[in-house]
Every structure is written in C-alpha cells, then in structure tokens.
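Give me the fold of what follows.
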Amino acid sequence: MKFLKKDENNVKRIGGIPVGSLWRPDPERTLQTFEPENPSLLTPGATGVGWDLNTGAIAAKLGLIRPDDSLPDMEQYIPKGYRRALRYLPFAGLGVIGLLAKSVSRHEHVASNWSASGYPNTYGSGKLAAGTLLAVGAIPLLVMRLARETNGSSISDYSISGRMAKAKRQAADSKLPAGGSVSASVIAGANAVGVQTLTELAGAAMLRELKHRGKRQPLILLAPISFPLVTLGILIAVVKSTLSNINKSLRRQRQKS
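Below you'll find the model as predicted:
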C-alpha cells in the first residue's frame, strides 16, 4: 500500500490530504484559489499540505460575480493598474509589518495566544513574536514572486479554467502569457495582501494589548476573517474592471465596423 498516492486529477495525497511543493507554488493551484466556475469551496493548496479557500466560489455563490467570470479566460483585459498595484502593494505591506514588528520586539512579554472571544491566554517573547510577524508577512512575497516566474508549460489542462483559457487564446491568436501566468500573478498578489492584512491586525492587537493588559482585543477577532474578505474584495474589483475593459473593447470594435 503506497503512502503517497495521486488522485484522478494527478494531485498527490497522504491519507486523502493534498500535498504540494514546499517551496515552489503550483501555478495551477494558485489559479484555483479564485476559480468561480468551480463550486468547491476548498482546493488543493498551492504550497505545502492541506487545502486553500476558493474565494471565487464564494463570490459566485453570493452572486457577486458570474461562475464564468474566470480571470484566465479574459487575461489580456486585466487592467495594468491592478497588475502594478498587486505587484508592489505587498512590499508596502511588508514595510508596515516591519514597523509593527520593531515595536513588538521592544517588549519582554507580549500576547502570543488568544481565546476565541479575543482575550489573551498566554504571553511570549516579544522578539519571537516580531520574528513570526515578519516571517508571515514575507512568505506571501516569495510565493507571489514565484508565481510571476511561472511559464505556460507549468499549467496543465486538467482544470476547467485552464482548458477554456487555452481554447480562447488559441482562437483569438493573442500574445498572452500561456497558461494564465498573469492571472496567477494577480491572484497571488491579492492573496499576499490578504495575508499581510491579517498579520498587520495581529501585530496591532499585540501592541494594543500592551496598553490594556488582559483586555479583549477586537482586532485579533477581525484578523482571521480579514484574509478572505480583503482577498475577495480585491479580486472582485479586478474582475469588474476587467469586464469593463472587455465591454469598452467590444464597443470600439462595433464602432469601427
């Protein structure tokens, strides 16, 4: 009996739990973290062991976007402003986290574990907490960079969006990066901003608790939900702007004809 098995989608699993690369994110799985045409809320993680949240499915179920609003399908129309913003905004986020970490590191003991209601349970080293904040804030930047380096050969055709995007690109004879690499970069950037928002709120809660020892900190309750909310908000904005660009392009074509 094999310890590591592959399922019908060629995903490695251990005891039913998906396993990915520990260092290089799978670009196809990155795309699946915002795949509205896929109704599954959980998808195999882009890195490491476990699952990622499919925020695209959430948006589609809430009626915020349509199930066929897949970014790889309309990649060439993604606004350049969003591409640039999602490339550089995480660096600004890391700077904010660095300032928070510097303040946290100055204290001997800071809250390191919290109850479900937002009260501090245990305290730990300020330097260790600062290092954790920096690590969590920096890892998404590495993932984002690796996603940008992905070429088309890394995206297989088993996913719905991969097949549709490939067909549309071939039909349009466009010069898009093959396999949705731009979309993967945009999605990775949005995920990075979401993770960093969570980290910033956690750091702010630590500092606030230092001024109000033992008190409930609402910021620590907001931190876990900030990641999907921020990521989802950014990607919905990208989809809406991309659809607007498509409509403008269609109007120009009609005017020319």
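
all contacts plus neighbour counts: C-alpha atoms, from now on.
Noted.

Let me see the ranges of the helices in the chain.
Secondary structure of the chain (DSSP state H): helices at 27-32, 55-61, 80-105, 126-148, 160-172, 181-211, 218-256.

Let's have the ones you listed in TSV, adding mean neighbour count and distance to Asn10.
Below are the helices of the chain laid out as TSV (neighbours: other C-alpha atoms under 10 Å; distance: least, C-alpha to C-alpha, whole Å):
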stretch	mean neighbour count	distance to Asn10
helix 27-32	27	12
helix 55-61	22	22
helix 80-105	18	30
helix 126-148	20	20
helix 160-172	16	14
helix 181-211	25	20
helix 218-256	16	27
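
Nearest to Gly45 among those helices would be which one?
helix 27-32 (6.5 Å; C-alpha to C-alpha).

closest to Asn38 out of the helices of the chain?
Of all the helices of the chain, it is helix 55-61 that lies closest to Asn38, at 6.3 Å by C-alpha to C-alpha.

by contact count, what packs against that closest one?
Judged by 3 or more C-alpha pairs under 8 Å, 6 or more residues apart in numbering; DSSP states H and E, helix 55-61 is in contact with helix 218-256.

what do you get if the cut-off is 10 Å, keeping everything else the same?
Judged by 3 or more C-alpha pairs under 10 Å, 6 or more residues apart in numbering; DSSP states H and E, helix 55-61 is in contact with helix 27-32, helix 218-256.

for it, the distance to its chain's centre please.
A distance of 14 Å separates the centroid of the chain from that of helix 55-61, by C-alpha atoms, centre = their mean, to the nearest Å.

Tell me which residue lies nearest the centroid of the protein.
Asn191 (1.9 Å; C-alpha atoms, centre = their mean).

ok, His212 - contacts?
The neighbourhood of His212, defined by C-alpha atoms under 10 Å, 6 or more residues apart in numbering, consists of Met206.

mind checking how far it is from Ala129?
As judged by C-alpha to C-alpha, to the nearest Å, His212 and Ala129 stand 18 Å apart.

still on that earlier bit, for the residue nearest to the centre of the chain, give its distance to Pro27.
13 Å.

Mutual contacts of the two, please.
Val143, Ser185.

do you know how far the nearest residue to Ile97 once chain neighbours are set aside is from Glu209?
Take Ile97 and drop its neighbours on the chain: the residue closest to it by C-alpha to C-alpha, 6 or more residues apart in numbering is Glu200, 5.8 Å away. Per C-alpha to C-alpha, Glu200 is found 14 Å from Glu209.

Following up with a second sequence; could you model it the same way so I can compare the two?
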Amino acid sequence: MNTRPDDSGTHDDGIRRIFGVPVSLPGLADARAHLRGFEPENPDLFVPRTFGAGWNLNVGAVAVKLGLIRPDDSLPDLAEHIPPGVAGALRVAPIVGGAVVAAAGVRAALTHKRLPSNWGITFKPTRWSSGPAAMAAPVLISAGAGAWAEFSARQGSEGVEVDATAAAQALSMQAMSLLLITAATRRADDPQSSRLWPAAGIVAAPVVTTGVLVATVRSALRQLDGSLRGARTDKNG
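The predicted model follows:
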C-alpha cells in the first residue's frame, strides 16, 4: 500500500491531510488502514496512524532494515497462507491478553490505595490516583484492543481467519498496559524503584508488534514453500 500523498494532498487510500498532518477517522474499521503500521514494501519509517491524526512507526520498514524480512514479504499476499495454528493463536491471544491485563489491574487496584496514573518524559509519576481510577485506563484499553482485534477478524476477507495486524497491535497495547501496571505497583511499593519498568512499557509496543508480525510472515512463507514443494512433488510423481 502506498501511503505517500499525491499533488492534491490526498493519499491513494483516502487519507487526508490537515496542515500537512495525516488524519484518518474510519481506520479502526478499515482492514487496509491496519496495514499502515506494517508495510515492508514502503521504505518510509513513519506512516499515517491507523486512527486519528499524526504518524506511527512503520515496523515493516524497521524489520526490513534489520534483515528480518524482505521488502516483498507483503502480509496481504501471504494472509491466506498463515498456518491454521498460527491464525488460531492470533485469534485467541488478544482475548487472553485482555483477561490477563484485567486480572492484573483488578489485583493492583484492590491492593493499593493510590497508584501512579500518569508518567512524565523522565519516567517519573506526574500524577497519582486511587487504585481503581489508575487502573481503569490500562484495563479498558486492553479490553477494547482485544474486542477490536476480534471484530477485525470477523470483518476480514473470506478464507482469512485472522487480521494479523490488528491482533499484533492489540497484543502490543496489552503488553504495554501490563508493564505499566507493573511499573505503577512497583513505584507504589517502593518510591525508589527503577524507571526501567515504565520505559519498558513504552518500548514494548513496537517490539511486540514487530515480533508478532515478523513471526506471522515467516510462518506463512514456510507454509507457502511447503505447499509449492508438495505441488511440484505431485506433478513430478
């Protein structure tokens, strides 16, 4: 998918710009928009957000630069070749992830009267709230991400069991939420606790997205290679 704008300022997939900033409103329900964050064929490191205004990191381009995949390893072309076991795991994982984050959030809220609810650029808490109030955001975000991934899978093309990009993005948000919950409880228990926990929460999102999608692409390539080998064997036999 090409996300570069034409002379009118409108991208070929309908993305518009306001004062040079890309704005996408229907992105959450648009399967094409989900792919913007994983475009190995697009060398641009930053691409329009799936939903809202601004840019996201193109983890597909990052994976290519790291030598993990090739530029022509396009997920839409490989979607039908994702092994059933991998597709099933991607379908279930965001639901399980949402449940795990919810359990961690409820436990943290019940065992701590006050928890950090906002972090500054130096990864120190800038605001504290009651336990339930502090845990509401990560729990709701994780639950919403899991529901979005399932909705996207059901809205997908015939023959494609899962929206891999939506699942990967949901898992990345859930991993980030879980690490931030851990950071909050550790800070509440020990004011001198390491700042690495909230930092890890921020870094987790692109790392998890990249890892899940690269693994999915590689599994699809292996499945496709096996199918082609089998077809050649049958033909020669």
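
coming back round to it: pretty sure the residue nearest to Ile97 of the first structure sits against Val104.
No: contact criterion C-alpha atoms under 10 Å: Glu200 of the first structure and Val104 do not qualify, at 11.7 Å.

In the second structure, what stretch matches stretch 239-252 of the first structure?
Alignment of stretch 239-252 of the first structure against the second structure: residues 217-230, by TM-score structural alignment.

what does stretch 203-211 of the first structure give?
Aligned by TM-score structural alignment, stretch 203-211 of the first structure falls on residues 181-189 of the second structure.

picking that back up, distance to Gly118 of the first structure added to the helices of the first structure, as a markdown table?
Shown next, in a markdown table, are the helices of the first structure (distance: least, C-alpha to C-alpha, whole Å):
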| stretch | distance to Gly118 of the first structure |
| --- | --- |
| helix 27-32 | 31 |
| helix 55-61 | 25 |
| helix 80-105 | 18 |
| helix 126-148 | 17 |
| helix 160-172 | 40 |
| helix 181-211 | 10 |
| helix 218-256 | 6 |
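
To Val49 of the first structure, which of the ones you listed lies closest?
Across these, closest to Val49 of the first structure is helix 27-32 (C-alpha to C-alpha), at 12.4 Å.

residue in the first structure matching Ala134 of the second structure?
Using TM-score structural alignment, Ala134 of the second structure lines up with Ala129 in the first structure.

quick one: the nearest residue to Val136 of the first structure once chain neighbours are set aside from Asp26 of the first structure, how far?
In space, and not counting its chain neighbours, Val136 of the first structure is closest to Thr199: 6.9 Å by C-alpha to C-alpha, 6+ apart. Per C-alpha to C-alpha, Thr199 of the first structure is found 23 Å from Asp26 of the first structure.

What about Thr47 of the first structure, how many residues nearby?
Residues lying near Thr47 of the first structure (other C-alpha atoms under 10 Å) number 21.

if I pick the aligned residue in the second structure for it, what's in contact with it?
Under the alignment (TM-score structural alignment), Thr47 of the first structure pairs with Phe51 in the second structure. When contacts are counted by C-alpha under 10 Å, 6+ apart, Phe51 of the second structure is found next to Pro22, Val23, Ser24, Leu25, Pro26, Gly27, Leu28, Ala29, Asp30, Ala33, His34.

ok, the first one touching Phe46?
No: if you go by C-alpha under 10 Å, Pro22 of the second structure and Phe46 don't touch, sitting 11.2 Å apart.

higher neighbour count, the two?
Neighbours per residue (other C-alpha under 10 Å) separate Pro22 of the second structure from Phe46, with Pro22 holding more: 22 against 18.

Show me what that one lines up with in the first structure.
Aligned counterpart of Pro22 of the second structure in the first structure: Pro18 (TM-score structural alignment).

residue in the second structure matching Arg83 of the first structure?
Checking TM-score structural alignment: Arg83 of the first structure goes with Ala87.

Give me the nearest residue to that match, chain neighbours excluded.
Counting by C-alpha to C-alpha, 6+ apart, the residue nearest Ala87 of the second structure is Val162, at 5.8 Å.

thinking again about what came up before, identify the residue nearest the residue nearest to the centre of the first structure in space, chain neighbours excluded?
What sits nearest to Asn191 of the first structure in space, not counting adjacent residues and going by C-alpha to C-alpha, 6+ apart, is Thr231, at 5.5 Å.

Spit out the contact partners of that neighbour.
Phe34, Thr55, Ile187, Ala188, Gly189, Ala190, Asn191, Ala192, Val193, Gly194, Val195, Thr197.

Ile236 is in contact with Leu64 of the first structure, correct?
Yes: with contact defined as C-alpha under 10 Å, Leu64 of the first structure and Ile236 form a contacting pair (7.5 Å).

shared neighbours of these two, which are they?
Joint contacts of Leu64 of the first structure and Ile236 (C-alpha under 10 Å, 6+ apart) are Gly56.

quick revisit: mean deviation, the match of stretch 203-211 of the first structure versus the first structure?
Averaged over the aligned pairs, stretch 181-189 of the second structure sits 1.2 Å from the first structure after superposition, using mean C-alpha distance after the TM-score superposition for the first structure.

Just list the residues touching the nearest residue to Val160 of the second structure once chain neighbours are set aside, thanks.
Computed as C-alpha to C-alpha, 6+ apart, the closest residue to Val160 of the second structure that is not its neighbour in sequence is Glu80, at 5.6 Å. Each residue near Glu80 of the second structure by C-alpha under 10 Å, 6+ apart is listed here: Ala87, Ser157, Glu158, Gly159, Val160, Glu161, Val162, Ala220, Gln223, Leu224.
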